[in-house]
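S.K.: Quick one: sequence plus predicted model below, questions after.
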Amino acid sequence: MMNCLQSWPEPVVRVQSLAASGIQAIPERYIKPPSHRPLSKSDFSLPQEVNIPVIDFENVFSSDHRLRDEALRCIYSACSEWGFFQVVNHGVSHELMKGVREMWREFFNLPVEVKQEYANSPVTYEGYGSRLGVQKGASLDWSDYFFLHYMPVSLRNQNKWPATPASCSRRTVEEKEVLEAGSYHRIDLQVLSNAIYQSVEHRVIVNSNKDRVSLAFFYNPKSDLLIEPSKELVTEDRPALYPPMTFDEYRLYIRTKGPSGKKQVESLKSPRP
């Protein structure tokens, strides 16, 4: 069981309300140091075509071993060189994705007093939130979020599932059908691969004229599962870069430190001899 604070160390300010208040400048605690900011177009030049890796998900399960091997090779290359890739032929309809985005836009456009009924705490983070981490005075992300446990059902807090918009429960059924089409487990691949695969930071340049909705799904292991570099990837020339830790220990670190970027993973590295 994780040892977390029961409440946030400071009053929670909703970023959406702050942005709508007419402020002329972003408050200091939301401003990232230069080393933590994404590069703007003026900071670098890109080639005319940037070929982001694209994986055809159908080929991963193809009966043709050549297609399957090529898909796995592409995944390896994308994870080790880029740290991410785009997936096509994944089976999730564009209509469903569009509907889910519209549903959450509808929720975030509700009056703040309605959204406050689902306010979260550091205990599970489930519900309507505006900060990560429990360090007083820490820098914050310029965003609000809504976090829900979906599976297993035993972890789900039904009191945190919005009653409005009414489409929320209907979308839940549709998403359930998609999620149960396969079995997924997500743990930190940078640790498992002994840093062969890269964990890329999620950084976004804010658009002052338009808001942004992002949907993320996290597939986590059991809380007591030990996470460590795979034995097959540890050699004399490349010793284990990370100490063993349970997923609960890893998650407690993330929830305590908050949005401290790639330092979260790098700081876990074992000291080299």
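M.R.: Done, it's in.
S.K.: from here on, contacts and neighbour counts on C-alpha atoms
M.R.: Fine.
S.K.: how near is residue 114 to residue 157?
M.R.: Distance from residue 114 to residue 157, counting by Cα to Cα, to the nearest Å: 18 Å.
S.K.: okay, now residue 13: neighbour count?
M.R.: Using other Cα atoms under 10 Å as the criterion, residue 13 is surrounded by 12 other residues.
S.K.: And for the one 10 residues further on?
M.R.: Summarising burial for residue 23: neighbours were counted as other Cα under 10 Å, giving 9.
S.K.: Now do the SS call for it.
M.R.: At residue 23 the chain is in coil, as set by DSSP: H, G, I helix; E, B strand; the rest coil.
S.K.: how near is residue 107 to residue 222?
M.R.: For residue 107 relative to residue 222 (Cα to Cα), the value is 30 Å.
S.K.: would you list every one of the helices in the stretch 1-150 of the chain?
M.R.: Secondary structure of the stretch 1-150 of the chain (DSSP state H, counting those that start in this stretch): helices at 15-20, 57-60, 65-81, 94-108, 112-115.
S.K.: can you tell which of those helices is closest to residue 265?
M.R.: helix 65-81 (15.8 Å; Cα to Cα).
S.K.: Quick check: the residue nearest the centre of the chain vs residue 87, distance?
M.R.: Central residue of the chain (Cα atoms, centre = their mean): residue 216, 5.7 Å from the mean position. Separation of residue 216 from residue 87 (Cα to Cα) stands at 14 Å.
S.K.: same check, this time on residue 63
M.R.: 19 Å.
S.K.: Those two - which one has more neighbours?
M.R.: Using other Cα under 10 Å, the more surrounded residue of residue 63 and residue 87 is residue 87, with 12 against 9.
S.K.: Give the closest residue to the more buried one in space, chain neighbours not counted.
M.R.: What sits nearest to residue 87 in space, not counting adjacent residues and going by Cα to Cα, 6 or more residues apart in numbering, is residue 55, at 4.9 Å.
S.K.: Second structure for comparison follows:
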Amino acid sequence: MAPTPISNVKVGHIDDVQELRKKKSSKIPERFIRDKTERPKLNNSINLTQFDNIPIIDFSKLFKGSKDECCSEVHKLMTSCEEWGFFQVINHGIDLELLERIEKVAMEFFMMPIEEKQKYPMIPGTVQGYGQAFVFSEEQKLDWCNMFALGLEPHYQRNLKLWPTKPYDFSETLEIYSKEVRKLCKNLLKYIAISLGLNENIFEEMFGVAVQAVRMNYYPPCPRPDLVLGLSPHSDGSALTILQQGKGNTFGLQILKNNKWIQVQPIPGALVINIGDTIEVLTNGRYKSVEHRAVTHKEKDRLSIVTFYAPSYDIELGPIQELVNDKNPCKYRRYNHGEYSKHYVTNKLEGKKTLEFAKFKTDFAY
């Protein structure tokens, strides 16, 4: 059964991390302090520059390379999806100047007075607007992060009252940016399909008018990064997630691999891609969504711009038949994607718990 919708608890002035930062206090409010078992062990986190590298896919070799280059890159893509669930894409075809422009307007928005930003409040029960998402009780711990999220596609998902008039070029820049990212998502899904030995258009044909949303995350410096999390551990409910890490090369994103939190090193101009729960279900677990989180820095701030790309809400999903066999029996039931999306946004971020919705169980613990 689907969960009963829960309204987001209103987060006000006192919980806005940028406003807390302005006070320049070394004391962290209790509501942000994590239980000892959840706190990031920053000194023990693996640094990928010393050990291993998250896979890097050269999109130009997929799209314009020779047959051998394309085959090699498709194989690398398959390995990335099977073993990591994350990869970075270089030469992705999106103008680097456009990436700079979207970062610029996002930062300008977050730097506005709080009274201006609160003209676009996050609507209870949704993840659109300015504030903190996935907060459902007064006792729930908060992330050291300010968020601004908007629905993009299809157009009926948009709440134009939440589209800011300042900065003046915010909406125009986001419109151009979102179209370019949408093209990239469609192309990446073609090559993911090829890597699985499927018809290259299977995902586009299956998804209908794909849902697309953007969330901008701003992480101010934190006086005690060892006590807080920038973003709680979770997997994404999307098919694909496209992450643009802002300039500054500040570490923040961590992924859970072999039960260890691994830093993802920003590469200038690259985009970080991760597999969402939807692709895990469709591939019957062959490509898995991966738990990830964000940590904070004592002296540096960090911006990230995240695009979520998923099937239409009226689509019924389940494992693709070609990927179910005796060696890999069906792991997930068929379900309506809109119901799953509702389940996802009405539950707090808690690892991969939301994926339980898709498994063969008669009820769920909420």
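M.R.: Cool, got the structure. If you're wondering where the values come from, they're calculated on a predicted model, not measured in any experiment.
S.K.: Could you get me the TM-score between them?
M.R.: Overlay of the two chains. TM-score (TM-score structural alignment, normalised by the length of the first structure): 0.85; 270 aligned residues with a Cα RMSD of 2.8 Å.
S.K.: Next, count neighbours for the aligned residue in the first structure for residue 97 of the second structure.
M.R.: Using TM-score structural alignment, the partner of residue 97 of the second structure in the first structure is residue 95. By the criterion of other Cα under 10 Å, residue 95 of the first structure has 8 neighbours.
S.K.: residues of the longest helix along the second structure that come out buried?
M.R.: Ranked by residue count and defined by DSSP state H, the top helix of the second structure is helix 170-195. Within helix 170-195 of the second structure, the residues that qualify as buried are 170-171, 173-174, 177-178, 181-182, 184-195, counting by 16 or more other Cα atoms under 10 Å.
S.K.: before we move on, the earlier item: more neighbours, residue 107 and residue 222 of the first structure?
M.R.: For residue 107 of the first structure versus residue 222, neighbours defined as other Cα under 10 Å are more numerous around residue 107 (20 against 11).
S.K.: Give me the nearest residue to the aligned partner of the more buried one in the second structure, chain neighbours excluded.
M.R.: Residue pairing (TM-score structural alignment): residue 107 of the first structure is matched to residue 109 of the second structure. Spatial nearest neighbour of residue 109 of the second structure, excluding adjacent residues (Cα to Cα, 6+ apart): residue 167 at 6.4 Å.
S.K.: what about the counterpart of that neighbour in the first structure, neighbour count?
M.R.: Residue 167 of the second structure maps onto residue 165 of the first structure when the alignment is built from TM-score structural alignment. When neighbours are defined as other Cα under 10 Å, residue 165 of the first structure has 14 of them.
S.K.: do residue 3 of the first structure as well
M.R.: 10.
S.K.: ditto for residue 119 of the first structure
M.R.: Residue 119 of the first structure - counted by other Cα under 10 Å - has 17 other residues nearby.
S.K.: from what I can see it touches residue 125, true?
M.R.: No. The criterion here is Cα atoms under 8 Å, and residue 119 of the first structure misses it with residue 125 at 9.1 Å.
S.K.: hey, what's in contact with both of these two?
M.R.: Contact with both residue 119 of the first structure and residue 125 is made by no residue, according to Cα atoms under 8 Å, 6 or more residues apart in numbering.
S.K.: And the contacts of stretch 146-165 of the first structure?
M.R.: Outside stretch 146-165 of the first structure, the residues touching it (Cα under 8 Å, 6+ apart) are 103, 106-107, 118, 125-129, 168-169.
S.K.: Only the buried residues of that stretch, if you could.
M.R.: For stretch 146-165 of the first structure, by 16+ other Cα under 10 Å, it's 146-150, 160-162.
S.K.: Distance to residue 31 of the first structure added to these, as CSV?
M.R.: Below are those laid out as CSV (distance: Cα to Cα, whole Å):
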residue, distance to residue 31 of the first structure
146, 22
147, 23
148, 27
149, 30
150, 32
160, 30
161, 31
162, 31
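S.K.: So which of these sit within strands?
M.R.: Cross-referencing these against strands under DSSP state E gives 146-147.
S.K.: Go through the buried residues of stretch 146-165 of the first structure and name the one nearest residue 44 of the first structure.
M.R.: residue 146 (33.7 Å).
S.K.: Can you tell me what the closest one aligns to in the second structure?
M.R.: Going residue by residue (TM-score structural alignment), residue 146 of the first structure aligns to residue 148.
S.K.: Number of residues surrounding the nearest residue to that match once chain neighbours are set aside?
M.R.: Distances taken as Cα to Cα, 6+ apart put residue 130 closest to residue 148 of the second structure, at 4.3 Å, once the chain neighbours are dropped. Neighbour count of residue 130 of the second structure, defined by other Cα under 10 Å: 23.
S.K.: Give the aligned equivalent of residue 130 of the second structure in the first structure.
M.R.: Using TM-score structural alignment, residue 130 of the second structure pairs with residue 128 in the first structure.
S.K.: Touching, its match and residue 116? I think so.
M.R.: Yes. If you go by Cα under 8 Å, residue 128 of the first structure and residue 116 touch, sitting 7.2 Å apart.
S.K.: Quick one: residues contacting residue 260 of the second structure.
M.R.: Here residue 260 of the second structure is in contact with 45-46 (criterion: Cα under 8 Å, 6+ apart).
S.K.: repeat that for 7 Å
M.R.: Contacts for residue 260 of the second structure (Cα atoms under 7 Å, 6 or more residues apart in numbering) come out as none.
S.K.: That one and residue 131 of the second structure, how far apart?
M.R.: As defined by Cα to Cα, residue 260 of the second structure lies at a distance of 30 Å from residue 131 of the second structure.
S.K.: now swap in residue 277 of the second structure and tell me
M.R.: Applying Cα to Cα to residue 277 of the second structure and residue 131 of the second structure gives a distance of 25 Å.
S.K.: Repeat that for residue 119 of the second structure.
M.R.: Distance of residue 119 of the second structure to residue 131 of the second structure, computed by Cα to Cα: 11 Å.
S.K.: Between the two, point out the one with more neighbours.
M.R.: For residue 119 of the second structure versus residue 131, neighbours defined as other Cα under 10 Å are more numerous around residue 131 (25 against 14).
S.K.: how about residue 56 of the second structure, what's its match in the first structure?
M.R.: Per TM-score structural alignment, residue 56 of the second structure is aligned with residue 54.
S.K.: Kindly tell me how buried the nearest residue to that match once chain neighbours are set aside is, as a neighbour count.
M.R.: Excluding the flanking residues, the one nearest residue 54 of the first structure by Cα to Cα, 6+ apart is residue 86, at 4.7 Å. When neighbours are counted by other Cα under 10 Å, residue 86 of the first structure registers 11.
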